[in-house]
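*Asks:* What follows is a predicted structure for the sequence shown.
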Amino acid sequence: MSTVASIAIVCSALTAANAAAAERKPASGIADGTEAETPAAEPQAKAPVEAAFSTGVAKGRDRLDSATSTSALRGDDIQKLSARTLADILRNIPGIRTESSTGDGNSSYTIRGLPLASGGSKFMQIEEDGLPVLEFGDFFNVASDIFIRADFNLAAVEAIRGGSASTFASNSPGGVINLISKTGDVEGGAIQLTSGIGYDTKRVDFDYGTKISDTLRFHIGGFYRSGEGPRHVGYNAYQGGQVKFNITKQLGDDGYIRLSAKYLDDRSPQYLPGAVRITGTNDEPVYSNFANFDVRRDSVLSRYIPNVITLDGNNNPTSIPLSQGMDAKVASIGVETQFTVAGWSITEKARFSKISGGTTRDLVAAIYSATALPASLGAGTGTFSYATGPKAGQVIPNLSALNGNGLIAATSLNRVDATSLDNFTNDLRANRAFMLGKGELTLTGGVYKSIQNLGSDWLYGNILQDVTGDGRAALINYTNAAGVPQSQDGYLGFNRSGSTAFYRRKYDVQYDVTAPYGSVNYRFGKIAIGGSIRYDMGKVTGQIYGADLGDGRIGMKPFDFDGNGVISVAESKTAFTPLGRPAPVNYKYHYISYSTGINYRVAEQLAVFARYSSGARANADKVLFSNKVSVTDGSMPNSADGYDIVKQLEGGFKYRNSALTVNVTAFLANTEDTNVQAGAITTDRKYRAYGVEAEAGYRHGPFSVTGGVTYTKATLQSDQLNAAVAGMTPRRQPDFIFQATPQFEVRKFTIGANFVGSTGSFTQDANALRLPGYTLVNGFLQFRPVDRVQVMINANNLFDTLGMIEVTQPSVPGNGVGVGRASNGRTVSASLRLDF
């Protein structure tokens, strides 16, 4: 820990994500589509002019004049981070912890030590151009990041942590991440071709923006890609792309109207935990690879596991290609306008998105050593044979020698079929500044409206497979000692596991959110004092289906999948949805969020601030199928069960001159969290977290460095369902996370590296087995031989570090067989870009 912590502390003095880049470059497409002017040379005592920060605040303003903690990454700088996914990008923002090895979506995100109990982003809202991608970023297995992509359309990523995020967006008490699109105010475009070196990826990106007239401009861009991807799966796992377009009409000096559209049709794999060897002790464990399976670059996905065979949401037989992975289909249209009426600046944003897709994946339930199979799998007395692949039908004579590791995995093939995640969002606000006494009073008021659908079916089959890499794992059949087949074509059952219909579910629910809000800010001299308030009202209606609801609902029946007229043992274990026995959902919730802060501009270059906030997050689908919602009338007897409260105190300082930027914020948060962890563990908890985040940026001639470090001390205060975890550190919560990007840039080339990492943590809430800390190094080289042409080499995880992200075991297993997920191994790509 000491080495990594030392790196982190050095980074805090010299680094900080995004802020320096934001201050040395004009930012296009920020909020109102205007571009910051490049300031003339100023005396050292002056703070450089920067683009106004607009996300999660009442009105865009210089960050030295705002009592908030904010960061910004600009589009050109993002290209250098060697990021393969959105989660890779966001882990470069101080305070934000991402577990970014699941692939392009369903990554886990949290902020400043707020709970991270399951996938997605519960307390942090992910937005696109100021409106949320999904109203709830942690829907089971269909999180927001599946339905958004970073490409050449991206002008900037703005992030606000805590503070006014509680009152200027719904369901975002921890913060808001806003991906802001280019709008054509910077004329020209680019096309870039990218190919993997040593791994299979092919991608083309393009964008173009220009003025049609003095008052009319447009921007269009997108990407298309194809390939196996960074892990060996044995098939074309990535396929698809997106196109985005917007057109803007200027209305006088301070107004505009913008129409935008997006079409996304893309699929990518979800990488879940696989086999990892665990030896040593709980305090000093040793993580390593098994023979023929590298946890950094292999996956339980395979070309020889072709389909998920199950009943669909209407109980009809279906076969879903495993290659469908995380698929996203999004068609959206939006309008944004700003104009002035009687001195009031009016801003209106609205968007309708038609969203469908889902997640198809291979979820490991257990990995067994061949010598320790459970009784349900014959305990070594049965016969095993290959069910798929080039050895299909061949008996496996010696399980202990299988693939050189002697391992067999019992896994659930799972399809969460998101039939509808359609949503409509609208945000209307007005603000005006008045001169009052010797200061300026700014008033803001608005109304937010959101309608979010959740239509999904949870479909399962459970299988046996061997454990081997290179995308060659095959299904295995098992016949008991009496000669009776216990599986069919590798399937033990057409359900999740065992002989129950556990987790076979259907959701048909709509969330209707209305939230009026307002703020007041008074600035006089060097002091600015402000407060804001928001009142969220939610109405949840619809129906849910599943044997999990009890009350006599049956979810198992035999089904003849192969049509031979005989029900096999596996076919007798078929889960179906009890469509005739829905449970209603019909409840309301409401809560008030508020935030107040003070900012003191000590000097032109220095400001200090403090803020206290109370916000909340509605619990969405995590409270359905629980005792908090009645299965008879759909009501929620205790309306407080509909949301979790987050209370935060923060304070710090900000410094900016022409060469150096430093922002430091101390924070304290008390949080409620109702959730479901992996393994279907329901939690009802209270957390406490405190710490310090620091970001900085420094530039001297051609050299610059940006980055940050966050120290967090988090504690599980209580759990109503498991008192034993009280006082423990939440699982996978490190003391330090850090990032740094030094670079050297001249006219012909840019060279640099991006460091990201964390110190150690615990695998589970029992606080026994340790996860070691790690540092991932990403490298980049850009070469510009002639004007408008650039060649770039990017390396992600340059030194092929084994960075363990997640481990299922609470302690070192006696046989050394663990289930875990690591950061992807080294991937290198080359790009050729032409600007025009």
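*Replies:* Cool, got the structure. Numbers count the residues shown, from 1 in each chain.

*Asks:* Please make it C-alpha for all contacts and neighbour counts, starting now.
*Replies:* OK.

*Asks:* Now do the SS call for the residue of the chain most remote from its centre.
*Replies:* Centroid-distance maximum for the chain: Ala482 at 48.6 Å, with C-alpha atoms, centre = their mean. The three-state label given to Ala482 by DSSP: H, G, I helix; E, B strand; the rest coil is coil.

*Asks:* residues touching it, list them.
*Replies:* With contacts defined as C-alpha atoms under 8 Å, 6 or more residues apart in numbering, Ala482 has no neighbours.

*Asks:* Would you check how far apart it and Ala379 are?
*Replies:* 14 Å (C-alpha to C-alpha, to the nearest Å).

*Asks:* what's the straight distance from one end of stretch 165-173 to the other?
*Replies:* 6 Å.

*Asks:* and the most centrally placed residue in the chain, how far is that from Ala689?
*Replies:* Centroid-nearest residue in the chain: Ser107, 4.2 Å away (criterion: C-alpha atoms, centre = their mean). Distance, Ser107 to Ala689, using C-alpha to C-alpha: 22 Å.

*Asks:* same check, this time on Ile160
*Replies:* Relative to Ala689, and taking C-alpha to C-alpha, Ile160 is found at 18 Å.

*Asks:* neighbour-wise, which of those two wins?
*Replies:* More crowded of Ile160 and Ala689, by other C-alpha atoms under 10 Å: Ile160, with 25 against 21.

*Asks:* Tell me the helix or strand right after the helix or strand hosting the more buried one.
*Replies:* Using DSSP states H and E, Ile160 maps to strand 154-161. Remark: after strand 154-161, the chain's next helix or strand is strand 175-181, criterion DSSP H and E.

*Asks:* try this one next to it:
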Amino acid sequence: MPAAAQTVAGPPTPAPVKPTYNDTVTTGVAKGRDRLDSATSTSTLRDVDIAKLAPRSTGELLRDLPGIRSEASTGEGYGNLTIRGLPIATSGVKFVQLQEDGLPVFEFGDLQGMGADSLIRADLNLSQVEVIRGGSASTFASNSPGGIINFVSKTGDVEGGAIALTAGLDYGLYRSDFDYGARLSDTLRFHIGGFYRQGEGPRRAGYDAQKGGQIKVNITKEFAGGYIRLYGKYLNDRTPFYDAAPMMVTGTNDDPKYSDIASFDANHDTMLSRNIRQNVVLDRNNTVAMRDIGDGHTVKSSAFGVETQFELAGWTITDRFRYATASGGMTTPFTSAYLPAALALGRLGGAGARASYANGPLAGQAITSPATLNGNGLIAILNILDLRVESQRNVTNDIRGSRTFELGGGNLTTTGGFYAGRQTVDIGAYWTTKVSEVRGDGRAALINVFDATGRPLTENGVYAYNLALAGGTRRRSTIVDYAVNAPFASVNYHVGRIAIGASVRYDYGTAKGFLLGSDLGGGRVGTITQDVNRDGVISAPETMVGVTPLTSPAPVDYSYNYLSYSTGVNFRIAEPIAVFARYSRGGRANGERILFSPIVSTTTGALNVPSAAADPVKQAEIGVKYRRSDLTLNLTGFWAKAQDSNVDSVTNQPVARMYRATGVEFEGGYRTGIFSLTAGGTYTSAKILADQFNPANVGKTPRRQAKFTFQTTPQIMTDRFAVGAAFIGTTGSYAQDNDALRVPGYVTTNAFVQVRPTEKLLLSLNANNLFDTLAIVSVDEAAIPATGIVRVRPLNGRTVSATARFDF
């Protein structure tokens, strides 16, 4: 299979030759077994597959898997992801667990400021990505009722390495990758690899918005009956976070027409700018702090782990342990407002308000015709979020024992284990409100606003040192430790053509800590007047300064528990074909998303709504699998019912709903001669069954849930040449849960060409979103507003890169 240059996931793997793979599933099951003998829905993306996709983020990589809805619009991390119609009521990765080498990255994948995908970088260290949808995922990992996505590292079992250099041809990227693995002796092997990159990134920011990399290393000692592996990882990376972009919409809600506004290309531009870098806030301790918006989404993480497997009295014991630190933050525009100039100036300064440039090449110059500013006549009120991640430390250990007994002519496999995890959430959210023009190419400048009398209402483009558009709210600090514990067990009986299995898991845990913020009520003050710049004069913005009420914390002190179970049967009709059925009940404990809401008492820290501690998910699936040397076909029907207790990260409104999703999922592959084709598709019908806060949504299709998504990759390859493309598409959906404004469907194309002039050298040319398709994954508005301007989150436009890789 061929490989292609990538912008983030690293350059391609070596020779484009047909590999031989052992078709065994190991993630989300008690013991690895042939896929045709397992009552599960699984997929695998191997390193050669990943290289074809040219992913610029984890979210883009996962778009090529059936059943997965990945909204990869925000950049390197903090994306939205779910499986098989389970809801994305707010943001993040809620019902799916992201793992590295069999352990969760975070206990909760939707932590604000740093989601689980923020800590994952696909590079030459990556061997494959294993995915299990539904089924046993509910009982073989905590907080994973929808599925498990496991990023598996190379471990030196294949000797050799590579050095690769990648450059963006039409965008700013320079990247180097390396990896090497070898045996030090017959029983000792190692692998080391990493990357470093720097550049503007796939959107025009006006400065190097990407800068950083990672290094990973592991060493494995083998012995009779098992092994022990030590591994470490260091990640220090800075990437941009892409806020919603402004677009014009005409037509009707049922048939909208989306188009770019003048001076701003939604596919390639962002409101990040070389002129909008400095941000001043009061930090958690109410001390003036200077931030660089150019730091964007910063992630620093160090991890150390031990994995071992050995035999004990006929049992196979496997233990995985990892300690990981995580810190950083996100300083960026978030859910900003884009308004016609007259409307924006009137909102900020009243009738007769005027404006001038605050910085940039026209600093001090009056804006005499705001209605024609930059040809679009828009002004942006930028909500600058300064989200500090002081610590999201995670410590996990998973120990399990498995043994197979001969019974009645078949094999009975039993497994039991215990999982323990500790997750720290120490974060703070602080805000500034700025005013700017709406312009792309990384050149937007800040704007000063004056009232009709000429009195300045801004200072150097700053309108307030808080979230002025929301009345100064949402300045918060969270310091909470979560404990997760879970004993689990399973049995699987395989006799002849039939395999019957069942598993159970009991999760229990606690949340203990405290909260700070005026949103907690009780007379807590969140806005004061302060001379922020210490010039002896109180300006208008200095009368709106966000402050943290340090002397009146609110406790968090509650516990939770829930039971998960799963049972399935698999019938191997013949050597190439099998059918299966499975029913499961899982759960997802809610993390910090439910804090600062009526769900948790601000006086006792207990749960006002005990049922919101964990959201149950019930699922059923039935499927057929077919496999021969040149053809693979999998077809699965699914049904799911889920509860979601949440708080919308954009509107700050609580969510308490029940959902149902049914559908059919297809995955297949075909190969003949030099031609091969892989394809997948998912049809989903989803409904809101109940909505506590907005009953009018009952019966509606959940927002952004398309009826049909698909992926297909045709390719032609020889020993010296390979060419192909991955087509990934979706039908339309609704912008919000009221089922009014439509979001159009799209198809993106990731194409690649490879030439191997010598055995050790591979040259690759890759185009991501080759045809520069406008691929909108979400729209913030529920209907077309009177202004005709909406906030959209599109996938990145076309980027072309070239890679030279030397293998040794």
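*Replies:* Good, I have the coordinates. Bear in mind that the values here come from a model prediction, so they are computed numbers and not experimental data.

*Asks:* if we can go back for a sec, once aligned to the second structure, how far is the strand holding Ile160 of the first structure on average?
*Replies:* Taken over the aligned residues, the distance from strand 154-161 of the first structure to the second structure averages 0.2 Å (mean C-alpha distance after the TM-score superposition for the first structure).

*Asks:* and that strand, which stretch of the second structure?
*Replies:* With TM-score structural alignment applied, strand 154-161 of the first structure matches the range 126-133 in the second structure.

*Asks:* Need the counterpart of Arg189 of the second structure in the first structure.
*Replies:* Match for Arg189 of the second structure (TM-score structural alignment): Arg217.

*Asks:* burial measure for the closest residue to its match other than its chain neighbours, as a count.
*Replies:* Excluding the flanking residues, the one nearest Arg217 of the first structure by C-alpha to C-alpha, 6 or more residues apart in numbering is Lys211, at 4.1 Å. Neighbourhood size, Lys211 of the first structure [other C-alpha under 10 Å]: 17.

*Asks:* hmm, who's touching the helix or strand that contains Lys211 of the first structure?
*Replies:* Here Lys211 of the first structure, judged by DSSP H and E, is contained in strand 200-213. Identification of contacts with strand 200-213 of the first structure by C-alpha under 8 Å, 6+ apart yields 151-153, 183-196, 217-230.

*Asks:* how big's the offset between the very next helix or strand once past it and the second structure?
*Replies:* Reading on from strand 200-213 of the first structure to the C-terminus, the next helix or strand found by DSSP H and E is strand 216-229. Its matched residues in the second structure lie on average 0.2 Å from strand 216-229 of the first structure after superposition (mean C-alpha distance after the TM-score superposition for the first structure).

*Asks:* Strand 216-229 of the first structure - contacts with which helices or strands?
*Replies:* strand 200-213, strand 238-251 (3 or more C-alpha pairs under 8 Å, 6 or more residues apart in numbering; DSSP states H and E).

*Asks:* when you align them, which residue in the first structure goes with Met271 of the second structure?
*Replies:* Checking TM-score structural alignment: Met271 of the second structure goes with Val300.

*Asks:* go on, Tyr430 of the second structure?
*Replies:* Taking TM-score structural alignment, the alignment pairs Tyr430 of the second structure with Leu459 from the first structure.

*Asks:* The strand ranked longest in the second structure vs the first structure, mean deviation?
*Replies:* Longest among the strand segments of the second structure by residue count, using DSSP state E, is strand 410-437. Superposed on the first structure, strand 410-437 of the second structure shows a mean distance of 0.5 Å to its aligned residues (mean C-alpha distance after the TM-score superposition for the first structure).

*Asks:* Following the chain onward from that strand, which element is next?
*Replies:* Following strand 410-437 of the second structure in sequence, per DSSP H and E, is strand 447-450.

*Asks:* With the first structure overlaid, report how far that following strand is off on average.
*Replies:* Comparison of strand 447-450 of the second structure with the first structure after fitting gives an average deviation of 0.7 Å (mean C-alpha distance after the TM-score superposition for the first structure).
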